[in-house]
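Trainee: just the structure for this:
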Amino acid sequence: MKRTAVAVSAVALLLPLAGCGGSAEAGDGSTVTVTVGYQSKTINTVTAGTLLRSLGSFEKQLNALDDGITYKVNWQDYATGAPITAQMTAGKIDIGSMGDFPLLLNAARGKQLNQPTRLVSVTGYNLRGGLNTIVTAPDSALADLEDLRGKKVSTSVGSAADGTLVRALQRAGLDPEKDIEKLNQQPAVGASALSAGSADALSQFVAWPGLLAYQGKAKALYDGAELDLPTFHGVTVREDFAKRRPAVLDAFLKAQAEATDYLGEHPVAAAERVADATGLPSEVVYLYNGAHGIATFDPAVKPQLVAALKEDVPILKAAKLTGDVDVDAFVDDQYVKKALGAEYAERLSSAPPTAASEVWPKGADETRTFKTPAELLTYVARHKDGVRAAYVPDATTGTLWFADKAVWVADGEQLLPFLTTATAEAYVAGHGGARVITYDEALERAS
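Mentor: Predicted coordinates:
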């Protein structure tokens, strides 16, 4: 009988890592170490990383192979996708997960070093781009993108959040290279810089914007969903590994599908699991990964996501981070199609859930859903001491946000939430009689 062991995760990039493929005879068979690179706090990848590891689904699928091999899974945790790519192209990580922009760099670097990689599945996505947000300090006078002119903006160059920053500035008529001072920083460093005042704004990916807003350390300045361009994270694999160990990759993709289904069926429990593993507040995890969260999880490689990936290439080329990338050659969905079988077509055609308002009551293992933000406010006003978290979708983009951190507008009998002051004021300007009100005023009106 084959056994599966879990190796201790290493976080230091320079530690020696055991790559897959080397096997040593052990008893009646060989031993193979599969090294998986993931980003525990980039919670849009949990179905290929944090949650998957917590559930033990990959190890169970490997056990089910019953091929006489003892498999060891070596989980490697990183803050961003760049070091995962470095280790993959060095032959030290077999399977990795990262965002769309890092995926393109993964493809380019793999081809450059003759260590080709392939995008084999998707973890989570947002069809409008809401996974990335630009935030500023809670007491900042900055109100819109134009206010960033001449300011210091922290981001991680080459990341999806950097792509959002570049596109947003360009649409606002600003030159990303000349009109701001871009600080290339890791997310945690950028968050500290924002708090210390050495950065005026921060453009980052999940879960940093939501975390900082939840902690009262930031407010949203720009919702990435305003771009109306899909953003996603996905799973990449070394091509030689996929060809040499197709059964292992198949086991991984089946396990990813199991983790995806678990998240969909038990969103609160999944949020708690991820929170326990990462130290992130459960309320923040649920903002992104909940039943109506910012991210939708599905391993299918949807055509609109591939199309968006192609639109990302010029942004990276303009930043001189890569040359041309053959996206069609990089995307290889044959493995996930085989792993999921007949259900793949159903997943491919599935759509994100309809936007809704949610309350997570204290002590509850499930949330309550409301048709309108006003109905949610009525509930919160009547149960102020019994609410763990309340979430509302932006009135224009549908991006979920914390109700007490949203910018509220009263328009007749309507109470409308917005992520940012700019979008709220834009709505007010186009609707006579509408006005911005405080959260407390919104609660009072709804009670």
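
Trainee: switch to C-alpha atoms for all contacts and neighbour counts from now on
Mentor: Noted.

Trainee: relative to residue 314, how far out is residue 123?
Mentor: 24 Å (CA to CA, to the nearest Å).

Trainee: looking at the two, which one has more neighbours?
Mentor: Applying other CA atoms under 10 Å to residue 123 and residue 314 shows that residue 123 carries more neighbours, namely 28 against 15.

Trainee: so that one, which state does it fall into?
Mentor: With DSSP: H, G, I helix; E, B strand; the rest coil as the basis, residue 123 sits in strand.

Trainee: for it, what are its contacts?
Mentor: Residue 123 makes contact with 44, 45, 46, 47, 48, 232, 233, 234, 235, 297, 298, 299, according to CA atoms under 8 Å, 6 or more residues apart in numbering.

Trainee: try 10 Å
Mentor: Neighbour list for residue 123: 43-49, 97-99, 232-235, 256-257, 260, 295-301 [criterion: CA atoms under 10 Å, 6 or more residues apart in numbering].

Trainee: and for residue 343, the neighbour number?
Mentor: Applying other CA under 10 Å, we find 11 residues neighbouring residue 343.

Trainee: alongside the first, I'd like the structure of this one:
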Amino acid sequence: MKKLMLGMLMSLLAVGLIGCGTDKEAGSSSDSKNDGPVKIRIGIGYATEEPLWLMDAAPELTKYNGDKYEIEFQQFRANSDRLNAYRAGQLEGGTLGQGALIMAASQGVELKVVASVAKDTPNEGFNFPFMAKKGSGIDSVKDLKGKTIGIPDFKSPTDMWARTALRRAGLDPDKDVKFSVLPTPAVEESVKSGKIDVGLVPQPFYAELEPKGELQTVFTSKDGVPVDEDFLSLFFDPKFISENEEAFEAFIEDFQTTMKYYLENEKEARQILLDKEFVLASQDVYLNMEDSNRSKDLSLNRESWVEVQKILLEEKWIEKEVDLDKLLDDSYLK
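Mentor: This is a model prediction of the structure:
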């Protein structure tokens, strides 16, 4: 499997919508009736998925990996590519942002959200900062009128956080500011050079940049969406679940086990990922950076899905409500 490079673009923040292709065209491993482990192909990104990566990096932490199921991670930079691979039957599931999953369901993609991978919780864990040059006079969201905000992609969680923060401050995101799409590693220099006035700085970039004292936080993701978001979630094909229930349940149980290990042994778990070259980053920064909040039992916060869906409707990113009772299913969690 391709090495997971944490220092690359934080593609989870760059939520693309679905491209062309028909749903579940070919290749689903659920068609296989072999006596061996069921192959589970999961589409992943480049950041925030450490407890999931541990299932591959340290299979000794799991009980059923290699017995009841065999995990295969496939890495994608863009969420649109991940969704297209899923719709073509090349994946049984994957990780996606909350808004992207609602938008996918609104476009008719059949999927079930089965577990939370990472949360964005007010005052708990890392919240994503939007930063400006110190001394620029940009000290609050209200100072952003006429300014340019750097984001990884349009219709992304980052875009949603910025737009809702602007609206809460009485600004119109469609008239009062400009948005510039640029890769995350370019944000620091783009702010310093004046190419943009404010930009999102995720981990581990924030842990490397903050001690320099050259940039300051203007607002965070929670100024825009002040609820406990299931920022990154795990979805699966409903047909695969029904046809491979034993393997799926075993996978979920092992994921809960590795999540528990990660939360109770965070530095040791991160060291495993560094040693196995799942992450290529500065050891000191990576081992000590603040992580996002996570759900120890992988449970979903349904109330936050209701709130995020309201925002997507207000922004006209979706045309009508998605049936969240059909979309969300964490009944397999113990």
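
Trainee: helices - which of the contacts of residue 123 of the first structure land there?
Mentor: Of the contacts of residue 123 of the first structure, the ones assigned to helices by DSSP state H are 256, 257, 260.

Trainee: so which of those residues is the most crowded?
Mentor: For these, neighbours tallied by other CA under 10 Å; top is residue 256, 28 neighbours.

Trainee: state the distance from the closest residue to residue 237 of the second structure other than its chain neighbours to residue 233 of the second structure.
Mentor: Sequence neighbours aside, residue 111 is the residue nearest to residue 237 of the second structure in space, at 5.0 Å (criterion: CA to CA, 6 or more residues apart in numbering). Distance of residue 111 of the second structure to residue 233 of the second structure, given as CA to CA: 12 Å.

Trainee: may I see the buried residues of the host helix or strand of residue 192 of the first structure?
Mentor: Assigned by DSSP states H and E, residue 192 of the first structure falls within helix 187-196. Buried residues in helix 187-196 of the first structure, counted by 16 or more other CA atoms under 10 Å: 187, 190, 191, 193, 194, 195.

Trainee: mean shift of it relative to the second structure?
Mentor: In the superposition against the second structure, helix 187-196 of the first structure averages 4.6 Å from its aligned positions (mean CA distance after the TM-score superposition for the first structure).

Trainee: anything in contact with each of residue 111 and residue 233 of the second structure?
Mentor: residue 101.

Trainee: one step back: I'd like the ones in helices among the contacts of residue 123 of the first structure as JSON lines, with distance to residue 127 of the first structure appended.
Mentor: Listed next are those as JSON lines, based on distance: CA to CA, whole Å:
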{"residue": "256", "distance to residue 127 of the first structure": "21"}
{"residue": "257", "distance to residue 127 of the first structure": "20"}
{"residue": "260", "distance to residue 127 of the first structure": "18"}
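
Trainee: and the helix holding residue 192 of the first structure, how far from the chain's centre?
Mentor: 19 Å (CA atoms, centre = their mean, to the nearest Å).

Trainee: what of stretch 132-150 of the first structure?
Mentor: Between the centre of stretch 132-150 of the first structure and the centre of its chain there are 22 Å (CA atoms, centre = their mean).

Trainee: circling back to that earlier point, residue 140 of the first structure: which of the ones in helices among the contacts of residue 123 of the first structure is nearest?
Mentor: residue 260 (38.4 Å; CA to CA).

Trainee: how near is the nearest residue to that closest one once chain neighbours are set aside to residue 35 of the first structure?
Mentor: Closest residue to residue 260 of the first structure in three dimensions, ignoring its sequence neighbours and counting by CA to CA, 6+ apart: residue 47, at 5.7 Å. Remark: distance between residue 47 of the first structure and residue 35 of the first structure (CA to CA) = 16 Å.
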